[in-house]
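In: build me a structure from this.
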Amino acid sequence: MTAIEGWLEGGGALCTGQEHIENVDTEFFDLSNLRPDYNVYKAVYSLAYALNDMLHCKPGTGPFRGHSCATLQTMEPWQLIHYLQNVNFTTPFGDQVSFDENGDALPIYDVMNWLHLPDGQIKVQNVGEVKRSGFKSEELTIDEDKILECTSCPEDFWSNPQNDHCVLKKTEFLSYHEPLGICLTTASLLGTFICAVVLGIFFYHRRTPMVRANNSELSFLLLVSLKLCFLCSLLFIGRPRVWTCQLRHAAFGISFVLCVSCILVKTMVVLAVFKASKPGGGTILKWFGSMQQRGTVLALTCIQAGICTAWLVSSSPAPHKNMQYQNDKIVYECAVGSTIGFAVLLGYIGVLAVLSFLLAFLARNLPDNFNEARLITFSMLSFCAVWAAFVPAYVNSPGKYADAVEVFAILASSFGLLVALFGPKCYIILLKPERNTKKAIMGRLTINE
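Out: The predicted structure follows:
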């Protein structure tokens, strides 16, 4: 039975000559992958070269026993393999075809470059090859003109989504133009304005018993220091500069120490006046005169100024580009320089605040005409609570939110002191003038300042 008869018996059909080759579904016509076809091509040509060498063998000079040659009629497979091992030719595409001592074809590996196209597809491009010669040496060939060249973007730039050019990284800092910055700026200016209004009220009514009984000089100084506290929060908003980084914590630390020092001295004066009202206590007031009060506030503030100076000289805060937070974003922040310096600055404010709270707490039950100690107790309690909550919130806040937390703590504590210490007094001065008399202040009336 011939092959054609077997094909027909198996259900095959003869060609009519009217078939279209485009409609034939076979792997040999799949143009999307020509590698198998190319291998078949090289195999056929290898056999052709081997047979050609065998047919050109001259009797008496052959490679086999007795220098014989092989013929097509008597050829054995091992004889053909002998000639295959010696095949060495180059295809029209530049590929060298040869075999090793085991009859295996020498491998050729393509070096492929994977390209990510803008439409999301991936294109594989041949940019070189690795091949082994008959001497077992490997040769790498790279066509550099076919590579997509990759270069690193500069420090302030980031690769675009298509990875074909560099774009400027986004910058992040607490800005005056964003809602958070606008709210904090408004609160700061509002607090400054309220301080100015209260200062005007106290100055206008400076000769009244309420203002004079509450140590008007320290009250004026306290209002000025609170105004500075509100204003120093503005240094934390906006792009960090060298001068803002150096000034923000120094201004904040000195302003708050000046404020807390005034409160501490006021509390000490309250206790001294009460002690002086008892028999044999008259001499204690000479230690708390106007000069002594101003000197104490100045000395306590100078200590903080010395801490800030040492901090700025040894390890000054400076602007810092934080690129570790997000790869495609630059977070501008002020590096504190010395963490110890920052901790000492905050710690000194905390010591004065706690001392003021303890003294005011001891004096909270004094007679009503010295009732300012109750207001100081409440104000310092809120002050300490705000700054105790500030530390963990500041440490765990990333980027610009760390500055926002610090500004919020400054504003919250400043508003707490302003409302607690001066709210009740302004209420009496403006709305209850009948209680702003010497008789009411020195009498036994219950005065809720």
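In: going forward, measure contacts between C-alpha atoms and count neighbours the same way
Out: Fine.
In: so which bits of the lengthiest strand in the chain are buried?
Out: Counting by DSSP state E, the longest strand found in the chain is strand 122-132. The neighbour-count check on strand 122-132 (16 or more other C-alpha atoms under 10 Å) flags 127, 128, 131, 132 as buried.
In: Proceed likewise with the subsequent sequence, for comparison:
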Amino acid sequence: MWRTHPIHPNLKTHSIQCNRNASVPIPQELYEPGDLIIGGIASQVFFHHNPMHFRDQPSQMLIEEAIVDTKHYQHILALVFAVKEINHNPRILPNITLGFHLYDSYYSAHMTFKATLALLSSQHEHIPNYKCDVQNNLAAVIGGLGSQTSIHMATILKIYKTPQLSYGSVLSGGNDKPFSSWYKMVPNDNHQYKGIVQLLVRFKWIWVGLFVVDDDNGEMFLQSLIPLFSQNGICFAFINRIQKTNYIDGMIAIFLSKWDAFQSLMESKVNVLVVNGAPPSMEELSWHLHFVDLNAPIGKVWIVTAHWDFESKNYQREWDIQHFHGAISLTIHSNQPKGFRTFLQRVNPFWTKTDSFITEFWEQAFDCLLKESNGRKSDEPKPTCTAEEKLENLPGPLFEMSMTGHSYNIYNAVYAISHALHAILESSSKLRLEPWNLKAWQLNHFLRTISFNNSVGDAVCFDENGELIVGLDVTNWVTFPNNSFVRVKVGSLDPHAPPGKELKIQDENLVWHKWFAQVPPVSVCNDNCHPGYRKKKKEGEPFCCYDCVPCSHGKISDKKDMDDCIKCPEDQYPNKAQNECSSKSLSFLTYEEPLGIIVVSFILSFSLTTVFVLITFIKNHDTPIVKANNRSLTYILLISLLLCFLCSFLFIGHPGRVTCLLRQTSFSMVFSVALSSVLAKTITVVLAFMATKPGSRVRRWVGKRMANSIVLSCSFLQAALCTVWLISSPPFPYTDMKSLDDKMILECNEGSSMMFFCVLGYMGFLAIVTFTVAFFARKLPDSFNEAKFITFSMLVFCSVWVPFIPTYYSIKGKSMVAVEIFSILASSAGLLGCIFSPKCYMIVMRPELNDRHHLIPRKYQ
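Out: The predicted structure is shown next:
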């Protein structure tokens, strides 16, 4: 009697008599019986064949040659090794034997569907939903290597909710439902895309080329990576799409059509090439690199994704791989289980009778023919395999003795299934659930919740999306002239680390291509903009291509490739190279500097001169010259001029609060007294001569009272203006940061410019009135007349203060202070010299003329 079992609880049970010859078996197969079976879909063989047409029958497809990815045979051996290791472990699934059943996908959709259906059917019978007398207790399926293979498998397996553990590339978003039966043993591709960007940013590679497989996986790669490029200031010089080809004629046609373009890409100034691909889609790239230049490999930094590996076909074993020397890849994390290398050393063509993978592998890996396959025709005679060949003698591109990342994923997948089976059987022990009554869909809950450490101590658990929580290794590939290579782990990528700390890499361990003179190499569209310059975008070019222009006045750039120059802080200024800020020095007129010494010398000279004149007049106070035109006004004028000279000291030294209050107000008050005295002397002269006329009423106005009234009233008005100024908006110390590039000017701010001009304007008004009165009195008799001298002194005053205003506001710093000091000194010296020098000359040099008879004309005597 034949026994049937439904595979899915919602499917009805039917009975059918199985016939072992009902269908053609799949050539590549590896089977070992057990209480529970772990299925597997490997990707080792693909066919070079002529393209099919719809008019042809499928059976008429002529296979020209089967090409074996010899390196992928390790994936099969990793599954076998893990199953055998578990069967010898009494702590996992005791009293239960695991078996395995593996088929090849042949990188073909219809062969993948056929192999998946075969796993769901009885052995050698492609009739799903039935189990014959041969037990086929399928627990889960491991596969496949590529995204398309995994999707094709999932199309069937998801119907039965059979757990599928993909050990290779899976399209992001392909099946991310949290409660599906699809589990990914690799991290989400978005993690490695971010890792690639972080790697480029770390080495400042902003001008890169992209090689992308021309399929859905490649499009997803571009859609994810290009926005990340833009966000991190990275541009791509070109995108070269790698065609997926399955037949040799198409490969050659594509190769010839793209030869010139590929040659120019390799010789471009792009030093970093990012490659997305997986076997066998990298075939075209290998063809091109082989024929670019065998004698002088062009140095590039190849950054490859986790699903690409250094591998060669049988016909490529002599091809030079020096182009890839120093390549960097984000590889799937791997470790080395104890005993795996020893297990590989025992593998030979006859290690098991059920392995139909090994024949094609052995012959192509060792380039020989096994005895039982000698009947096949070959273009070139090959030696007979001795079966004594050792896997460890094969070069790395053909086979590796250390467990690769994909093999390690398979190893962990077997252990994940085993731990889930162990958990479900332990939880169902009271029900006495037998292995052959176990349904595959029952494992899903346990697979999502398991968490354990494998034999080498790595944690194995899945997240809510069924993805293994694992990082990536940063691997540096070091190649040798004999076509061997070494994987050097130089860092890691932990997607679950805090932002900015995901990528860890030891730069000092990196090996670069010998073609590069500078390490690490640079890859930019143009030379960097050095400090002192900024970037200026080139029209019609990517943003990574730019010109370098100097920073504008007052700005700096202290780093390379700055988008814009920055202003220095207010207390600093750009240096000549405009690449750093220097501290500004304080600027104010000091006593120690040459200009200050000159100013002090003038102040002391004029002050001493004024004192000398005053002493001279005091000593000769009874002489006619001194007594003429009001002796008191003369003393007031001399004292006010002395104070004007001394007021200049307030403008020298560090400006303080008191000095700022006194600078302008004290000078304006004292100078107003001087001008009032001159005005009073002038009016006195005019009134004195008008009073000499008979019967003149002006006589009563001539005297000290009128002169003092003029001085007091005119000075009072200026005092009132100064008082209003000090109350409303007094001057204050101020630091001017902006007027001079390299200095901070310490000065006194006037507080109210309007009041400052009112004070100056009032002194100008007094000067104009005095000049007008003196001008009209200039022709009176000389002996008693000072009007001529006063007229000249007012001309000096006006010639000094009229150009003062525009000059004062056109310069800054100590020069502005010096201008005001010299204006004070010049105008005061003008009054002193024009009015008193003639009198001093007569008193000192011609005392005989200082007599009343000489000073008064005869008609007035």
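In: follow-up on the earlier one: now for the longest strand of the first structure, which elements pack on it?
Out: Applying 3 or more C-alpha pairs under 8 Å, 6 or more residues apart in numbering; DSSP states H and E, one finds that strand 122-132 of the first structure makes contact with strand 108-116, strand 138-142.
In: what stretch of the second structure lies opposite it in the alignment?
Out: Per TM-score structural alignment, strand 122-132 of the first structure has no counterpart in the second structure.
In: ok, stretch 246-258 of the first structure next?
Out: Using TM-score structural alignment, the residues of the second structure aligned to stretch 246-258 of the first structure are 661-673.
In: how much does the helix ranked longest in the second structure stray from the first structure?
Out: In the second structure, taking DSSP state H as the definition, the longest helix is helix 657-691. Its matched residues in the first structure lie on average 0.5 Å from helix 657-691 of the second structure after superposition (mean C-alpha distance after the TM-score superposition for the first structure).
In: how many neighbouring residues does the residue mapped onto residue 765 of the second structure from the first structure have?
Out: Under the alignment (TM-score structural alignment), residue 765 of the second structure pairs with residue 351 of the first structure. Applying other C-alpha atoms under 10 Å, we find 12 residues neighbouring residue 351 of the first structure.
In: state the distance from residue 351 of the first structure to residue 219 of the first structure.
Out: Using C-alpha to C-alpha, to the nearest Å, residue 351 of the first structure is found at 21 Å from residue 219 of the first structure.
In: cool, residue 291 of the first structure as well?
Out: 15 Å.
In: the two: who's more crowded?
Out: Remark: of residue 291 of the first structure and residue 219, residue 219 carries more neighbours, 21 against 9, as counted by other C-alpha under 10 Å.
In: what residues are up against that one?
Out: residue 262 (C-alpha atoms under 8 Å, 6 or more residues apart in numbering).
In: what's the match for it in the second structure?
Out: So residue 219 of the first structure corresponds to residue 634, using TM-score structural alignment.
In: so how far is residue 572 of the second structure from its match?
Out: Distance from residue 634 of the second structure to residue 572 of the second structure, by C-alpha to C-alpha: 53 Å.
In: in the second structure, what sits opposite residue 422 of the first structure in the alignment?
Out: So residue 422 of the first structure corresponds to residue 836, using TM-score structural alignment.
In: in three-state terms, label its match for me.
Out: helix (DSSP: H, G, I helix; E, B strand; the rest coil).
In: any idea how many residues pack against residue 403 of the first structure?
Out: 21.
In: got it, and residue 216 of the first structure?
Out: 16.
In: now swap in residue 265 of the second structure and tell me
Out: 16.
In: residues in contact with residue 103 of the first structure?
Out: Residue 103 of the first structure neighbours (C-alpha under 8 Å, 6+ apart): 81, 84, 85.
In: doesn't it lie inside a helix?
Out: No. Judged by three-state DSSP, residue 103 of the first structure forms no part of a helix; its state is coil.
In: what's stretch 406-413 of the second structure aligned against in the first structure?
Out: Going by TM-score structural alignment: stretch 406-413 of the second structure matches no residues.
In: lining up the contacts of residue 103 of the first structure with the second structure, which overlap?
Out: Retained in the second structure (both residues aligned by TM-score structural alignment, their matches' C-alpha atoms under 8 Å) from those: not a single contact.
In: of these, closest to residue 434 of the first structure?
Out: Using C-alpha to C-alpha, residue 85 comes nearest to residue 434 of the first structure of those, at 122.1 Å.
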